[in-house]
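K.L.:
Dropping the sequence and predicted coords here.
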Amino acid sequence: MLSVELPAQLHRSSQFILRSALPTGGTGKGNETCRRNLAYPRHPLRLPLEVREHVDHDVATASLGGSVKENSIAAMFDRLRGRSTKIHGLLSEFAPPRLLDSEDGYNFVLAQGRVFGVPQSLGPLDLSSEDISTKPGVIVGNSLPEVRMRAVRRAVATAPRIPVTSMLGIPANVAFYGANHPALAPLFSPGHDDDIRVLDPPREVEISNPLIGRLDYALRTFRARMARANVSENDVEAFIDTRDPVSQLLACSRGGIHFFQGAPLTLGANPWMIQIEKASTLFLPFITPGNSYGFDRRVSAIYRIVRALLLSDDCVGIVTNIRSTKRDLPVLFEAPSLAEKTYYLPFFLEPPRPVQKRPRSFLFTSSWHQHEANFYSRGGVDAAMIFAEISKRHRDAELVMRCSLPASLPDSVQTVLDAPNVRIIDQPISDEEMHRLFAEAQFYLLPAPSLHSMSTLQAMANGCICILADSWGSDEYLHDGIDGLRISGREGKNWEYRVHEAFLAERYAGLETPDLAFVQRAVEAIDRLLLDDSQMQAISETARIAAARSNSAEAGRKAFAESLRDIRGRVVRSSRA
């Protein structure tokens, strides 16, 4: 069974009060039929809205025990197309208020002869004694499909741009998702290659019957494909729920090849390709970073879903910056044919401008998204303790930490961060300021249990001496004592590579407290280096040369163009078939 844990703030606890407005007089057959069909209580009915419950439209009962969970976005769009058969046309001003549905932040209520779309954020309301039509966000219409359509339009217009932060096109008509991520932006920088052009994302998606039809077709095709892969209906719907309606509408509104980064945020409405570093991100959000030790592909529903997606003709290419990932994917998914559409494509950087280094200066950064929990997963606790020991031996050492800090830190770590030779930058900074931090730092501290390719590459390109842990994949970037330092202690504790299934299993537990043995090994290696200026200079220059030789933007664009030519050919062959 697929499950995904939602952040606490996403759980709703508001309640909606419906008060009876049923006439007290009259004993006619019509009134009795209405009473029987509605099973409406004479006292206020309180309906919990923590989850999106589906209330049976034939019999609305006083108790919601045993109700059925809403069947994801498919049912929403089924009803948008007018296929619901459970709306009985009780649009009578004499009928009591009736909850028709609760979905995507709205309660759809039949009251006073009209249908109201009421934002759940408004809290409890009494429809029998107040006019709610003027309240913020309330939508009023004559039918459920009409109000639901307007609610979807409003959601599309006001929602963040999903996982789509930018769309970039090239001659293959690739709609690119996440193009402003620093790991991939150099491939799409305008002005470097006439073959690459930048397109702005659409500000709105015009919802139309043809668009709904394309999404409906994509959903039916996806469900059929998963049924052939022996994925249960519940697991399929759980997966669909993680691909939100706005993003799928946007996907259906754009032709061409869609390019995703990290996870396949698609139901297969278009041909698509994906960039990954390690295979486990393909399983997001059901398997999250640092929590993959329990993965067993023999019983994993998300494994079967992703495998079916990757093996479909809709998936036209997989690119990865790690050679071992390219090698391992056909083994992990037990599909030798995956090798034909998997491409090795290293990350690339424009050559940075050399800047004078500050002696004994250390830099630590968290990831691009700057989530505070990333301080732990990037090894921030051990980085702080390593610097604390170094600064005792070298009083002129200084540390810059570009990160958002957790609200609560161990006392020993907080003491380090409060020191006058430690500077915390927890506010957004420009790309130029970020480049300057790397350019000026002499050492880059990244004792994370996992590989962070782009940060490592940026540091090496700027001549920083990287202090990495023995994380999986880091040996593809850095060679201990030659172009940086790799400190042992993470392998076996925080990750293991399962050779028989070619899978990287990770667990980040314990990173909230210092690993004193690891810290001591790092301090000794750094201290030896600080006492040898010539070796420091040699490592710095070797790192700079290695990054320039293997990761130039010009070579990256050329390699990407070559892979796209192959991918275009695959799309053409698939369409002909």
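P.N.:
All right, it came through fine. The model shown is predicted, which means the values in this text are computed figures rather than measured ones. Residues are numbered from 1 along each chain as shown.

K.L.:
Every contact and neighbour count from this point should use C-alpha atoms.
P.N.:
Noted.

K.L.:
Can you give me the distance of residue 472 to residue 496?
P.N.:
8 Å (Cα to Cα, to the nearest Å).

K.L.:
Are there residues contacting both of those two? Which ones?
P.N.:
residue 504 (Cα atoms under 8 Å, 6 or more residues apart in numbering).

K.L.:
Of the two, give the one with the bigger neighbour count.
P.N.:
Using other Cα atoms under 10 Å, the more surrounded residue of residue 472 and residue 496 is residue 472, with 22 against 17.

K.L.:
One more to weigh against that first structure:
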Amino acid sequence: MRLGRQAKTPFPDRYNGWRVIRTHGRVFGIPPTADEVRLLAEERLFDHPAVKCAATLPAMQALIDAHDPAEDTPEAVARRDGYDVVRFRGAYHAIPHGSGPVDLDFPADRSAAGVVSAASLGGVDEKYKAIAAGRPVEFAGWLPVYVGSGNCGAHPQFGHTQSPPAGYRFTRSGVTPSTKFGLLTRMIALAGPRPLRLWFTLCSIVRFPFAFVRPRKGVTLAARWRVLVAAVTMFLLLVRKGCRPLAAARFIVSRHLQSQLLVGGKHDLVFLTSMPYTFGQNPWVIEVEDPTTLFYPLIQNGHTCDMDVRERPVYGIVKTLLEADHCRAILTHMKSSARLISALFDSETIRKKVVYAPLGVRLPARFQPHDEEPADAPIDLLFINSWCQVAENFFVRGGLDVLEAFAQIRQKYPNVRLTLRTSLPDIADHYHRVLADGWVRVIDRFLTPEEMAELHARSHIFLLPAARVHIVSLLQAMSYGLAVVGSDGWGMEEYLEDGRNGLVVRGRHGVASWADEEAGVLRENYETMYTADPVVVAGIVEAVSRLVEDRELRRRLGRTARADVETTYNLGNWNRGMKAAFDLALGATDPRAAVAPVESGNRLGSLVR
């Protein structure tokens, strides 16, 4: 049978007013009520609640035909003094009067407008009254400068901002603008990182003076003046303190002027995440996990093993920044960081600003009970990449060691299965054979919070042989009652106690990461993570073998870990520590009344002196 030219089967762009898109093997439908441009720009196609998904075009058309437009319209249910309550997609939302139109499908928009959400009308009333009375703290994690810094402002580590400490409430004065790169920038990016870095540097220098007069939505003339004065004041202060003028200028440019203008209004206190992106136009508090991020992007994690940080020009700049009056407190959930920061800067002024409190997470209702099962029942191992799902972080989390160890474990225990929640980087054929030979499942797609909860609750053993602590991943696994196998990398053993609430594999300390207490530097060498470490691999095999053969050990470790989250590493304790930092920042705490540093991870909220 001879076949020639045939007509191309058309795929419609629209159907009944809906935008129809075929991608990733599925068909997606965007309703006319959604902000289509923003939804696609922010890559929300896969998780936006208004978007429908189907296997075929006819199936999508059937979904659209059956759709009730009322589902996309908030229903007014109550009016209160100062706010209105609406019911939308199964939840209740309190919208303050005067906030203007709010897209309730975007969490950032809800936060920016001060919307409070709960599962019931009574719950939203109670929550709103408690929060509305609090003193406002501007959460700066929404600023565009954080998008280019691993998007750390949106990291689950800062999910606690949805439940502020007593007497405070978090505000967002804007929404993260979408980042669009021009054709020239994309072409230069193809030339490699060095030309791209030079291009961005040149653009920053040229744009900086014009940004103060360029029209920008939401930026007032008063904000422009405040930011200009703050930038000039910071530059003069740095030079007066002995910093090199060129280095000072480079540091100021790295704070991202657009972001500073967006948060240029007057705020009692600004809460920064991980990196001190500020000119000091407002008093600020910063939350950090380690001291290295204070120097970002001029010094970055993973490259400090042989670095003399104090000899770098940025050292004096950051020290001056932290000693300045507008820096009010430095909050950390790592005792080691509290000590390192104090030693690194050797400044009594900075040391008085450091506040330590162990981080907390929510305790899920569903968890892994490790109940009695048949001897040949599957035992599921779980390995999760970082929240941002950068494929290269597979190495830093110990992914190669996990695959090497699983190849041996699979030979001993055929009922053991491995799930990798990660995008895979380029790895050798040897590892692809491990993936093919053993029972290994790779999940590299987006997972909803419900799917992530299901994945945790159905797993038995959590593997985290990482170069260093990854605090949210660790605490979440503990909260679900998993038996955690971690490493002795920096910070891990502040939360994971070998034989009590998990098992610790040796081999990372002094190789991939360690605290240099004398210099005050977190030493990290991530290059060692790009090949499997025989010591770590052997440790994983031994630890997992113990847990496979001893169900009672799995159960005891998992229950102890979950109990630790319930009693110690919870949001209540963390909020008391955060409240201590905010009180200190706003003068509600007398610095001379601070207690001594804590020596146990089970004690809370001391100011480090």
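P.N.:
Nice, I can see it. All figures in this text were calculated on a predicted structure; none of them were measured in a lab.

K.L.:
close enough to count as contact, residue 200 of structure 1 and residue 164?
P.N.:
No. Look at residue 200 of structure 1 against residue 164 with Cα atoms under 8 Å: they stay out of range, at 10.9 Å.

K.L.:
which one is the equivalent of residue 451 of structure 1 over in structure 2 nearest to, not counting chain neighbours?
P.N.:
Residue pairing (TM-score structural alignment): residue 451 of structure 1 is matched to residue 469 of structure 2. Nearest residue to residue 469 of structure 2, sequence neighbours excluded (Cα to Cα, 6 or more residues apart in numbering): residue 492, at 4.6 Å.

K.L.:
OK, contacts around the one you found?
P.N.:
Going by Cα under 8 Å, 6+ apart, residue 492 of structure 2 touches 468-471, 486.

K.L.:
now do residue 172 of structure 1
P.N.:
Taking Cα under 8 Å, 6+ apart, we find residue 172 of structure 1 in contact with 256-257, 564, 568.

K.L.:
which of the residues you listed map to contacts in structure 2?
P.N.:
Contacts conserved in structure 2 for these, counting by both residues aligned by TM-score structural alignment, their matches' Cα atoms under 8 Å: none.

K.L.:
And the residues you listed, which of them are buried?
P.N.:
Buried members of those, counted by 16 or more other Cα atoms under 10 Å: 256-257, 564, 568.

K.L.:
As a markdown table, these with secondary structure and distance to residue 371 of structure 1 would be great.
P.N.:
Shown next, in a markdown table, are those (DSSP: H, G, I helix; E, B strand; the rest coil; distance: Cα to Cα, whole Å):
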| residue | secondary structure | distance to residue 371 of structure 1 |
| --- | --- | --- |
| 256 | coil | 33 |
| 257 | strand | 30 |
| 564 | helix | 33 |
| 568 | helix | 37 |
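
K.L.:
closest to residue 304 of structure 1 among the residues you listed?
P.N.:
Distance to residue 304 of structure 1 across those (Cα to Cα) is lowest for residue 257, with 23.2 Å.

K.L.:
which residues does the equivalent of that closest one over in structure 2 contact?
P.N.:
Matched by TM-score structural alignment, residue 257 of structure 1 corresponds to residue 269 in structure 2. Shown in contact with residue 269 of structure 2 (Cα under 8 Å, 6+ apart): 136-138, 282-285, 585-586.

K.L.:
out of these, which ones does structure 1 keep as well?
P.N.:
Kept across both, from the contacts of residue 269 of structure 2, using both residues aligned by TM-score structural alignment, their matches' Cα under 8 Å: 136-138, 282-285.

K.L.:
ok, so of those residues, who is nearest residue 41 of structure 2?
P.N.:
So of those, ranked by how close each gets to residue 41 of structure 2 (Cα to Cα), first place is residue 138, at 25.2 Å.

K.L.:
which SS state does the alignment partner in structure 2 of residue 295 of structure 1 fall under?
P.N.:
When structure 2 is aligned by TM-score structural alignment, residue 295 of structure 1 is paired with residue 307. Under DSSP: H, G, I helix; E, B strand; the rest coil, residue 307 of structure 2 falls in the coil class.

K.L.:
separation between residue 307 of structure 2 and residue 519 of structure 2?
P.N.:
For residue 307 of structure 2, the distance to residue 519 of structure 2 (Cα to Cα) stands at 10 Å.

K.L.:
Residues contacting stretch 463-474 of structure 2, please?
P.N.:
Contacts of stretch 463-474 of structure 2 (Cα under 8 Å, 6+ apart): 156-157, 361, 381-384, 386, 396-399, 401-402, 484-492, 505, 508, 512-513, 526, 529, 536, 540.

K.L.:
nearest residue to the most centrally placed residue in structure 2 other than its sequence neighbours?
P.N.:
By Cα atoms, centre = their mean, structure 2 has its centre lying nearest to residue 155, at 1.5 Å. The shortest distance from residue 155 of structure 2 to any non-neighbouring residue, by Cα to Cα, 6+ apart, is to residue 387 (7.0 Å).

K.L.:
what do you get for residue 496 of structure 1?
P.N.:
Of all residues not flanking residue 496 of structure 1 in the chain, residue 505 sits nearest, at 5.4 Å (Cα to Cα, 6+ apart).

K.L.:
what's the answer for residue 294 of structure 2, then?
P.N.:
Per Cα to Cα, 6+ apart, closest to residue 294 of structure 2 is residue 275, 5.2 Å.

K.L.:
quick one: which of residue 200 and residue 164 of structure 1 has more around it?
P.N.:
residue 164 (18 against 10).

K.L.:
Which element, helix or strand, includes the more buried one?
P.N.:
Residue 164 of structure 1 belongs to no helix or strand when assigned by DSSP states H and E.

K.L.:
ok, residue 307 and residue 519 of structure 2, which is more surrounded?
P.N.:
Counting neighbours by other Cα under 10 Å for residue 307 of structure 2 and for residue 519 shows that residue 519 has the greater number, 17 against 13.

K.L.:
The residue nearest to residue 294 of structure 2: neighbouring residues, count only.
P.N.:
23.

K.L.:
how much space between it and residue 141 of structure 2?
P.N.:
Counting by Cα to Cα, the gap from residue 275 of structure 2 to residue 141 of structure 2 is 10 Å.

K.L.:
Tell me which stretches of the stretch 451-577 of structure 1 form helices.
P.N.:
453-461, 516-530, 533-550, 553-576 (DSSP state H, counting those that start in this stretch).

K.L.:
Can you lay out those helices as CSV showing distance to residue 238 of structure 1?
P.N.:
Putting the helices of the stretch 451-577 of structure 1 into CSV (distance: least, Cα to Cα, whole Å) gives the following:
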stretch, distance to residue 238 of structure 1
helix 453-461, 31
helix 516-530, 40
helix 533-550, 41
helix 553-576, 29
